[in-house]
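Novice: below is the structure, and that's it, no one-letter string:
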């Protein structure tokens, strides 16, 4: 018998709607030291340059996680990816990222960028699996809850 995390039924990925801003804010708050409030998320979702993807439980429609990117010309930037804390390590992030990258390409992005905390080993591994490469660092970019500075790793992936 193998012990550890089991993969969930793959998520259904759909466009993220502004009506889910409150749910997104709750998920974001569970994973980030400085979470975005529902109003800020709603504003992003209402912006035509934003791509929002929702990972949903296929049986219940419950929001498992979400991704937001912003398009500018032929590039996109992943603004945030957040997965319900209780579902991390079960493949939700991979399901979400796979479809989100396809949506960015379909929307005209030829490359996509992101910043990730250098201490976020799980996220760095996920992005590496999807072909993102480190292209820079931003020292002191993030603030931890204790006030100390954290380095952001800047990553890029060519989509086309």
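Specialist: Yep, that arrived. None of the values given here were measured: they were computed from a predicted structure.

Novice: please make it C-alpha for all contacts and neighbour counts, starting now.
Specialist: OK.

Novice: where exactly do the strands run in the protein?
Specialist: Applying DSSP state E to the chain gives strands spanning 12-15, 50-56, 63-72, 75-83, 111-117, 133-143, 149-158.

Novice: of the ones you listed, flag the one that's most buried.
Specialist: Most buried of these, by mean neighbour count (mean count of other C-alpha atoms under 10 Å): strand 50-56, with a mean of 24.

Novice: second one coming, line it up with the first:
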């Protein structure tokens, strides 16, 4: 379990732990709250069954079967990608996304990964701000990638180098 406190006075009401297949119903529920086209519980089970996929879940402190958010990532050789990250609407802007990404970065450091990629909706300014603070840079885009209620939106492709190339 990764304890969380950002600074001497900060106190978080969640903890971050590695994902377990038993978490799939929670993952599907949060994904459905945050994405227009949510993944199924079966899709999460299939992903977690792959050797290259790992992830973390933020649980409300004192509630071991709760979920405030999660992240799924894939590592192949020395290159990683965020497959999806979602934070329940009630827990957004409370440090959950940052803590989840920090857990991924720590894991990848231990695995000696060199690069981490992700895609983010160009309309998601809050997520983009988080990724900038974490050292990601834009390396490309995918026009009309996401289907939204307002039409189509581009995906920005971001990269963070984790080790010297």
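Specialist: Looks like it came in fine. Computed from a predicted structure; not experimentally measured.

Novice: TM between them?
Specialist: The TM-score (TM-score structural alignment, normalised by the length of structure 1) is 0.90; 153 aligned residues with a C-alpha RMSD of 1.4 Å.

Novice: okay if I get the strands of structure 1 as JSON lines plus distance to residue 35 of structure 1?
Specialist: What follows is those, written out as JSON lines (distance: least, C-alpha to C-alpha, whole Å):
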{"stretch": "strand 12-15", "distance to residue 35 of structure 1": "21"}
{"stretch": "strand 50-56", "distance to residue 35 of structure 1": "17"}
{"stretch": "strand 63-72", "distance to residue 35 of structure 1": "14"}
{"stretch": "strand 75-83", "distance to residue 35 of structure 1": "10"}
{"stretch": "strand 111-117", "distance to residue 35 of structure 1": "14"}
{"stretch": "strand 133-143", "distance to residue 35 of structure 1": "12"}
{"stretch": "strand 149-158", "distance to residue 35 of structure 1": "16"}
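
Novice: which stretch among these approaches residue 36 of structure 1 most closely?
Specialist: Nearest to residue 36 of structure 1 among these is strand 75-83; the distance by C-alpha to C-alpha comes to 9.8 Å.

Novice: list the contacts of the aligned residue in structure 2 for residue 139 of structure 1.
Specialist: Mapped onto structure 2 by TM-score structural alignment, residue 139 of structure 1 lines up with residue 143. Going by C-alpha atoms under 8 Å, 6 or more residues apart in numbering, residue 143 of structure 2 touches 153-155.

Novice: which of these line up with contacts in structure 1?
Specialist: Among these, the contacts conserved in structure 1 (both residues aligned by TM-score structural alignment, their matches' C-alpha atoms under 8 Å) are 153-155.

Novice: relative to residue 114 of structure 1, how far out is residue 108 of structure 1?
Specialist: According to C-alpha to C-alpha, to the nearest Å, residue 108 of structure 1 and residue 114 of structure 1 sit 17 Å apart.

Novice: about what we covered before: out of the strands of structure 1, which is closest to residue 29 of structure 1?
Specialist: That would be strand 75-83 among those, by C-alpha to C-alpha, at 9.1 Å.

Novice: equivalent range in structure 2 for that closest one?
Specialist: Across structure 2, the stretch matching strand 75-83 of structure 1 (TM-score structural alignment) is residues 79-87.

Novice: mean deviation of that stretch from structure 1?
Specialist: Its matched residues in structure 1 lie on average 0.5 Å from stretch 79-87 of structure 2 after superposition (mean C-alpha distance after the TM-score superposition for structure 1).

Novice: which residues are in contact with stretch 94-113 of structure 1?
Specialist: Taking C-alpha under 8 Å, 6+ apart as the rule, stretch 94-113 of structure 1 contacts 10-11, 13, 51-55, 65-67, 69, 71, 73-78, 126, 130, 154-160.

Novice: go again using 6 Å as the cut-off
Specialist: 55, 74-77, 155-160 (C-alpha atoms under 6 Å, 6 or more residues apart in numbering).

Novice: same deal with stretch 127-136 of structure 2?
Specialist: 158-160.

Novice: mind checking how far that stretch is from the chain centre?
Specialist: Centroid displacement of stretch 127-136 of structure 2 relative to its chain, using C-alpha atoms, centre = their mean, to the nearest Å, is 12 Å.

Novice: can you check stretch 120-139 of structure 1 too?
Specialist: 12 Å.

Novice: residue 12 of structure 1 maps to what in structure 2?
Specialist: So residue 12 of structure 1 corresponds to residue 15, using TM-score structural alignment.
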